[in-house]
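Q: requesting a structural model of the entry that follows:
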Amino acid sequence: MSATVQKAADLLATATATGTPCPPIRDLFTAGDIDAAYEVQRLNNERLLAAGHRLTGRKIGLTSPAVQRQLGVDQPDFGALLASMALADGGSVPAGRLLQPRIEAEVALILGADLTGPDCTPADVRAATAAVRPALEIVDSRIAGWDITIVDTVADNASSGLFVLGDEQVSIEEVEPADIAMRMYRGGELVSEGTGRDCLGDPLNAAAWLASTLARRGEPLRAGDVVLTGALGPMVPAAPGDVFTAQISGLGSVTVSFAEVTASFAERGEAS
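A: This is a model prediction of the structure:
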């Protein structure tokens, strides 16, 4: 473990603990050193697992061309999903839980079998998928002002925050992920839309990329894992009092709200 990886991991961990975003960490590394960034991610996730958190799956990021344009990157990445990141459908994000939340709608796969091969195909993913559910990912950045490159977001657990799985689920035989259409609303206002083809051409393509990448790293996807396959449309900033609902054809809907900041909370300046 290099001192630089340790320093970057400590900066991100401190930002989480204090609720104060840190400067970009990319300048600590050689430009574009994604391998080092994944080492930072791994170190902080190992710390969380050692503290009692439980790995429940993985998320794929930067699969939508719209999101890639927003962040100025040109390839997907991945991060860990912990059980503590999950919110119930219709649940509320506590005030102060996240630093700079944004939200996006996705297709979630629930695996019924392991995916261990380094050359996983979309057909392999289809065969291993036990259920498909609508999802909202609430992304967050420990980097001030979302001033990120691929190195920053990878190190920061792919800018993970929280996630919400819709209560409805269908079998993979009942839906074609590439053909689904998504609309996400803030209250009654349409704020993001897209299709399954906006996620690397097909959410199953994204999941196959993830499975292959993790297998080559010796960390394969396992039965029971949740896989968030990536944004179907542009991510949207979230503010206290917002209520978001994503409607995904063939899958149903999923909703989350963001708690208002109370006067006493604001006066105390404390995290929820």
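Q: make it CA atoms for all contacts and neighbour counts henceforth
A: Noted.
Q: check contacts around Trp146.
A: Each residue near Trp146 by C-alpha atoms under 8 Å, 6 or more residues apart in numbering is listed here: Gln100.
Q: pull the distance from stretch 98-112 to the chain's centre.
A: 5 Å (C-alpha atoms, centre = their mean, to the nearest Å).
Q: got it, and stretch 210-220?
A: Worked out by C-alpha atoms, centre = their mean, stretch 210-220 lies 17 Å from the chain centre.
Q: Three-state assignment for the residue lying closest to Asp225 once chain neighbours are set aside, please.
A: The spatially closest residue to Asp225, leaving aside those adjacent along the chain, is Gly57, at 4.4 Å (C-alpha to C-alpha, 6 or more residues apart in numbering). The three-state assignment at Gly57 reads strand, by DSSP: H, G, I helix; E, B strand; the rest coil.
Q: Ala86 is in contact with Gly57, correct?
A: No - judged on C-alpha atoms under 8 Å, Gly57 makes no contact with Ala86 at a distance of 10.8 Å.
Q: which of the two has more neighbours?
A: Gly57 (21 against 16; other C-alpha atoms under 10 Å).
Q: which parts of the stretch 51-200 of the chain are helices?
A: Taking DSSP state H, counting those that start in this stretch as the test, the helices found in the stretch 51-200 of the chain are 65-71, 122-128, 150-155.
Q: for comparison, sequence B:
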Amino acid sequence: MREVDRATAADLLVEARRLHQPINSLTERFPDLTVEDAYEIQARQSQQRLDSGRVIKGRKVGLTSAAMQRQLGVNSPDFGVLFDDMFFPEHEPIAPALFLQPRIEPEVAFVLKRDLQGPGITVADAIRAVDFVLPALEIIDSRIADWRITIADTIADNASSGGVVLGGSPARLADVDLRLMGGNLFGNGDLVATGAGGAVLGSPLLSLVWLANTLGDRNAGLRAGDVVLPGSITSAQPVRPGDTWSAHFAGLGSVTTCFAKEAR
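A: Sure, this is the predicted structure:
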């Protein structure tokens, strides 16, 4: 893919966010778009946000379930960047207008107490780097119309990142079994999805290991204080104005967020 096309693709995504108007799939416009091109397009947008004063607060991992990998025809996760303006306080209404076509996912968030950078990171290394875990809700969003995405589309679009809501009940890794821990997702009081930590690459810790090693291959890494979202334990659910969403995790607690009603 030509450098000028990478720049054009990044500008299209930036404008889609600014104008609140989804665009057609990038892979339709740029048939030669590769995964490596997509990460370069993501990096261009990240640098623009850093230049505008935003601060990186962590990373997210996507495509961690076997079902999603089959759907997009891939056998590996992807990652995106979490910026400071993507974090929303629990219980405070979120304006739906901040997103284009949001969906919500329940996750267990890692908060790191030390740097973690590959290659060669093991599960033991990851465990030593984790300070605590929190219940979390990730708001995913797509600047690609109707979520008609390929792996390259979602990577270029910052792994379809939207927002993060963190719960306030931290737990040590020794006190929870992330692999077997079950979780329920409630929408407006109704149970809409259930899952367990094992849906995330077999264990959310393996997702953290994958991320640290993948970033290391790109001469990047995770830093102390970073929040890492390892992937959803259930399928993503569409969000509507006025919705209230809660995730309850066995042995960890719950997290709740709500979306404001649309202004008339």
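Q: TM-score them against each other, please.
A: The TM-score (TM-score structural alignment, normalised by the length of the second structure) is 0.96; 263 aligned residues with a C-alpha RMSD of 1.4 Å.
Q: and Arg128 of the second structure, how far is that from Ala212 of the second structure?
A: Separation of Arg128 of the second structure from Ala212 of the second structure (C-alpha to C-alpha, to the nearest Å): 13 Å.
Q: and the two? Which one has more around it.
A: Neighbour comparison, Arg128 of the second structure and Ala212: the larger count goes to Ala212, with 23 against 13 (by other C-alpha under 10 Å).
Q: rewinding a little: figure out which of the helices of the stretch 51-200 of the first structure is closest to Pro237 of the first structure.
A: Distance to Pro237 of the first structure, taken as C-alpha to C-alpha, is lowest for helix 65-71 among the helices of the stretch 51-200 of the first structure, at 12.1 Å.
Q: for Arg222 of the first structure, give me its contacts.
A: Contacts of Arg222 of the first structure by C-alpha under 8 Å, 6+ apart are 111, 113-116.
Q: what would those look like in CSV with neighbour count and distance to Gly52 of the first structure?
A: Below are those laid out as CSV (neighbours: other C-alpha atoms under 10 Å; distance: C-alpha to C-alpha, whole Å):
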residue, neighbour count, distance to Gly52 of the first structure
Leu111, 23, 23
Ala113, 17, 25
Asp114, 17, 24
Leu115, 26, 25
Thr116, 18, 26
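Q: identify the residue nearest the residue nearest to the spatial centre of the second structure in space, chain neighbours excluded?
A: For the second structure, the residue whose C-alpha lies nearest the mean C-alpha position (C-alpha atoms, centre = their mean) is Lys60; its distance is 4.0 Å. Distances taken as C-alpha to C-alpha, 6+ apart put Leu229 closest to Lys60 of the second structure, at 4.5 Å, once the chain neighbours are dropped.
Q: contacting residues for the residue nearest to Asp225 of the first structure?
A: For Gly57 of the first structure, the residues meeting the contact criterion (C-alpha under 8 Å, 6+ apart) are 80-82, 221, 225-227.
Q: now do the SS call for the nearest residue to Pro241 of the second structure once chain neighbours are set aside.
A: The spatially closest residue to Pro241 of the second structure, leaving aside those adjacent along the chain, is Lys261, at 4.7 Å (C-alpha to C-alpha, 6+ apart). Of the three states, Lys261 of the second structure takes coil according to three-state DSSP.
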